[in-house]
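>>> missing the sequence, but the structure's below:
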C-alpha cells in the first residue's frame, strides 16, 4: 500500500513536466528543415525584464534567419561593369549583408515559453522574400531611369548642372541594389540603367570645357591685396556648338601654396565665374589654383554612405578642371653658403646648390649684389664620415649630416629667422660617397618637412 502511494506521489510530481513536454512544439525539440523558408530560432533564459529577454530572443532569431539569405553579386551588376574602388566594393558587399536584417519584412513569428526559457521562431517564405526584393529593385530601376531621362532632357538644352543633379539622384536611387542585375526594359529595348547613368555622367564631363581668363598671374607678396581670378565655362551641345555654360557651380582652391580666396562661384549668363585672392599666406614662389566642378553642390545633406557612392560615379580624375599658375614676386636675397665635406670646405658643394634651388623656387630671388638685397641668407652644412659595418658579403658605410640657416634683414640689421638640423644619417653599401649622397637627400627631406613650414610664417 505504501509503495502504491509513493508511486502515485512520484507520478503527480512528474505530471507538470510530462504536460510541458507534450505542449512543447516540434520546432523547439528539433530545428525544422523546410526548403521553402528561411528560419531563425532563438532561446533566452528568463533573466531581467520581460521586455528585454523577449526582444533579445526575437533579435537573435532574426539575425539567424538573415544569415541564411545569401547575397550574390550579379555578373550584370554595376559593380562589375564600371571601374570602382576595391575598398568601396568590399565595404558595400559587407553592408548589403548586414542591411538584410534591417529590411526584413513579411516574416511569421512563433513563440513558446516555460518558467525558465523563452523561445522564438521566425519564418520567412523564400518565394515571398524574392518577390518583395524584386518589387523594390523594379521600383529603384524605374526611378533611376526617370531621373536619367530628365538628365538627357537637360543635356539637350545645354543645362549641365541640372543634368548632373538628376544623374546624382539616379545614382542614389540605385544605392541599395548595386549588386543586382540593373537591366531595365523599355519600349525601345533594354539597357543596364547603372552603367547608362555612369556613362552619361562621363559624357557630360567630356562636354564641359573650363578656360582661365589668364593662365598665370604675377603677384607681389602682401598681407592685403585683391587679385580677381576668372574662369570661363563652355558646353559642347548636341549640334557640336560650344556654348557658354550658365549657372554652373565651380570650386576654387590652392592646390600648391596657400591663400585666402572665395572657394565657390557660379557662372553667369556668359559662362564666367570669378573669385578674388584677398591674402597670400604661403610665400612659395610658384603656386597653383585649381578650378573644377563644385561636387559638393550635388552632395548637400547626404550621409557618408551616399557620398562614397557618388564619389564612385563622379570620379575626381574625370571632373572638368583647369589650372591657374600664381608666380609670387619674392624679396631679393644675398646667399652665403659654407659646406664642409669630410673635413674640407667645398666652394661648390652639391648640397649648397640643392638648398639654393629650393629657396629660390619657394622663397627668394637671389642677387649677386648684397647692397641690392632685402635679406642675407647664411647656410652651413657639414657632412662627417662615420664608421663602416661589415655584413655577410657586403659593407655598409655611414655619413652624418648637420645643417643651419639664418636670415638677416639688411635694413634693420637684425636676425629674423634661425633654425638647424642635426643627427641626420646617410647609409649605403659600397663606399662613403654613396652614403654621402644618401645623407644629402635625407637632409633635404628634413629641411622640407621641418624648416620650410616655419619659413612660410616669416614676414619676408
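Cool, got the structure. This structure is a prediction, so every number in the text was calculated from the model and none was measured.

>>> make it CA atoms for all contacts and neighbour counts henceforth
OK.

>>> Mind jotting down where the helices sit in the stretch 251-400 of the chain?
304-313, 350-362 (DSSP state H, counting those that start in this stretch).

>>> in the shortest one, what counts as buried?
I take that to be helix 304-313. Buried positions in helix 304-313, judged by neighbour count with 16 or more other C-alpha atoms under 10 Å: 306, 307, 309, 310, 312, 313.

>>> Please apply the same query to the longest one.
By neighbour count, with 16+ other C-alpha under 10 Å as the criterion, the buried positions of helix 350-362 are 351, 352, 355, 356, 358, 359, 360, 362.

>>> Just the closest of those residues to residue 161, please.
residue 362 (38.0 Å; C-alpha to C-alpha).

>>> Just give the closest residue to the closest one, not the sequence neighbours.
Of all residues not flanking residue 362 in the chain, residue 284 sits nearest, at 3.9 Å (C-alpha to C-alpha, 6 or more residues apart in numbering).

>>> that older thread, just give me the closest of the buried residues of helix 350-362 to residue 456.
Of all these, residue 456 sits closest to residue 362, with 9.1 Å by C-alpha to C-alpha.

>>> In addition, the following structure is provided for comparison:
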C-alpha cells in the first residue's frame, strides 16, 4: 500500500512540475531500444532500493546500508610490441681541417672497452664511404672480441668451479677449426654487435679516406655471456627432462625433439659440462654424453617396414602408388613421428615431409623419377621438422645424422629407360659440320642426368629432338672475332603425344678467326639444350 501511495505522490509531483513549466516539451519520437537482461535487472534493483528508502523515511528509521556496486574492471590496454632495433645514427661531427687523430693507424687502448678502427677509400658517395668504414671497424672489433671471449668463458667456469667438455671445447687453440663450440662463439659475437658505439671519425681529404673508431663495453659483453651461460644450462636440463618423460610415454617424436633442443642448448653453453641425473638413479652423468646415448638408443629402437619396397617406373613418370613405410618400436606403432622421404640414388620429385598416423604409417607420392637403371628412395626421421631453423638442422644433422641413418626405410625402383632420337643439323659459316658436336654433347648430359638412351631413328623413340644450329654473324671484339650461332630446337614427347617445348637461342663464341669462333659457339649449343630439356622434364 505504501508503495502505491509513494508512486502516486511521485507521479503527482512530476505532473505538477511539468504544468508549472508550461507543459512537456515536444521531443522527437525516441527510437525503440531493446534493453539487455542485465540492464533490466539493474533498473529493477534500483527501483526496489528507492522504495525501501522511502518506506524507511515514512517509518522514521534510517535507510538500510547497501554496498556500492563494484564497477566493471577496466580493460588494460594491450602491451606495446617491442620496438625493432634501429642502428644509432652517426652523430659524431667531422671537421675537414682537423689534424690526423692519434688513433688513426694505431688502435687506441680505452679502459673498459673493446675498440675497432675501420677505414674506407672514397668511392664518390660519402654516405656509403662512411658505412664501409663502419663495417670494417665492426669486423676488427669482432675479431678482437672472438679472441677475448675464450678467456671470459674460461674465467666464468673457473669462478663457478665448473668443468669444460674436453672432447670439443671453446678453450682450444684459436687456430683449431674443428671446434663446433668455437663456431658458436663466433656466431654469438656476430649477433652481439648492436651495442657498438661510434666514438670518433676522421676524413682524410688528402688521401680520400674515411676513418672510424668504435667501441663496445667489456662489462656489457661479460654480462651477456654470463646471462647466456646461465640460461643455456637451465634450458639444457629442462629439455632433456621433457625428452625423458616423452620417451617413457612412447611419444618418440617429442623425445627426439627434446634431446635435439637440449644439445642445441649445450652449444649455447660454449662447451661447458652439465652434470645431470638423466635416469633418476641418483647419480649425475655428463649430459653431453647422455644425449648422444639417448639419440642412438632411440634411433636403433625403431624398425622401418617399407610396404612394397621393390617398384617399377618409367623414367620421368610418376609412381602409380604412393610410398608407404611403417615405423614401429618393439611391436608398437610409432605415431606422430615426422618422416622425411628423399632420393638416395637418382633424382625426381617426392613429397618430402609427412608424419606417421595412428598405425605408424607415413606415405609420400612420387611425382617424377629419373636415374640410370635403378633409383633408391629413403625414409628417415625428419630432423628439419623437429628443430626451428636451417642452421639448427645442419648442426643436429652433423652431430646425430649417422646415428639416425643406422635404421631407415628404403624403396628400390627399377627404371624403364627413356629413349630419344636426336637430329640436329649443324652449319658453320655456310658449311655443314660433320660429325657435329651438338648431338654428342646432348647425349652425354641427358644420359648422365636422366638415364636416357638413344635410338637410331624416330620410330619407337619416347622423345624426338630435332632442330638446327647455324653460325653466320661474326664481328670484332678487342683482339678476337665473335660469331653467333642461331639455334632452333623442337622437343616432342611421344609418350604423351605432346610438344615439350620449341625454343630459339642465340649463342656466341669467340676465337682468333671466324671459323674457330663459329665452332666454339656450336660447342656451347649441346649442353645448353640438354639443360633446358632436363629443366622442363623435372
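That came in fine, so what should we check first? Predicted model only: the values in this text are computed from it and were never measured.

>>> Quantitatively, what TM-score do the chains reach?
Here the TM-score for the pair of chains, by TM-score structural alignment, normalised by the length of the first structure, is 0.52; 343 aligned residues with a C-alpha RMSD of 5.7 Å.

>>> rewinding a little: run through the residues that contact the residue nearest to residue 362 of the first structure.
Counting by C-alpha atoms under 8 Å, 6 or more residues apart in numbering, residue 284 of the first structure touches 257, 328, 361, 362, 363, 456.

>>> again, only this time at 10 Å
221, 256-258, 326-330, 358-364, 452, 455-456 (C-alpha atoms under 10 Å, 6 or more residues apart in numbering).

>>> From residue 386 of the second structure, how far off is residue 186 of the second structure?
25 Å (C-alpha to C-alpha, to the nearest Å).

>>> Helices along the second structure, start to end?
Using DSSP state H, the helices of the second structure run over residues 2-20, 37-59, 126-159, 180-190, 218-248, 252-268, 287-301, 390-404, 438-450, 514-537.

>>> buried set for the last one?
Going back to what we said before, that points to helix 514-537 of the second structure. Taking 16+ other C-alpha under 10 Å as the criterion, helix 514-537 of the second structure shows 514-530, 533, 537 as buried.

>>> Report the contact partners of the closest residue in space to residue 177 of the first structure that isn't next to it in sequence.
Closest residue in space to residue 177 of the first structure, ignoring its immediate chain neighbours: residue 137 at 6.6 Å, by C-alpha to C-alpha, 6+ apart. Residues near residue 137 of the first structure by C-alpha under 10 Å, 6+ apart: 131, 143, 173, 174, 176, 177, 178, 180, 181, 182.

>>> Looking at the residues you listed, spot the one nearest residue 27 of the first structure.
residue 131 (26.2 Å).

>>> Buried residues of the host helix or strand of that closest one, list them for me.
Taking DSSP states H and E as the definition, residue 131 of the first structure sits inside helix 126-156. Neighbour-count burial for helix 126-156 of the first structure flags 129, 137-138, 140-145, 147-152, 154-155 (criterion: 16+ other C-alpha under 10 Å).

>>> same question, stretch 179-194 of the second structure
Buried residues in stretch 179-194 of the second structure (16+ other C-alpha under 10 Å): 179, 180, 181, 182, 183, 184, 185, 186, 188, 189, 190, 193.

>>> how about the strands in the stretch 1-150 of the first structure?
37-45, 108-113, 117-125 (DSSP state E, counting those that start in this stretch).

>>> List the residues that contact residue 341 of the first structure.
Applying C-alpha under 10 Å, 6+ apart, the residues contacting residue 341 of the first structure are 349, 351, 381, 382, 383, 384, 385, 399, 401, 436.

>>> of those, closest to residue 228 of the first structure?
Out of the contacts of residue 341 of the first structure, the member with the shortest distance to residue 228 of the first structure (by C-alpha to C-alpha) is residue 351, at 39.1 Å.

>>> Chain neighbours aside, what residue packs nearest to the aligned partner of the closest one in the second structure?
Alignment note (TM-score structural alignment): residue 351 of the first structure maps to residue 438 of the second structure. Counting by C-alpha to C-alpha, 6+ apart, residue 438 of the second structure lies nearest to residue 526, which is 4.2 Å off, once chain neighbours are set aside.

>>> Roughly how far does that neighbour sit from residue 507 of the second structure?
11 Å.

>>> Spell out which residues are contacts of both of these two.
residue 469.
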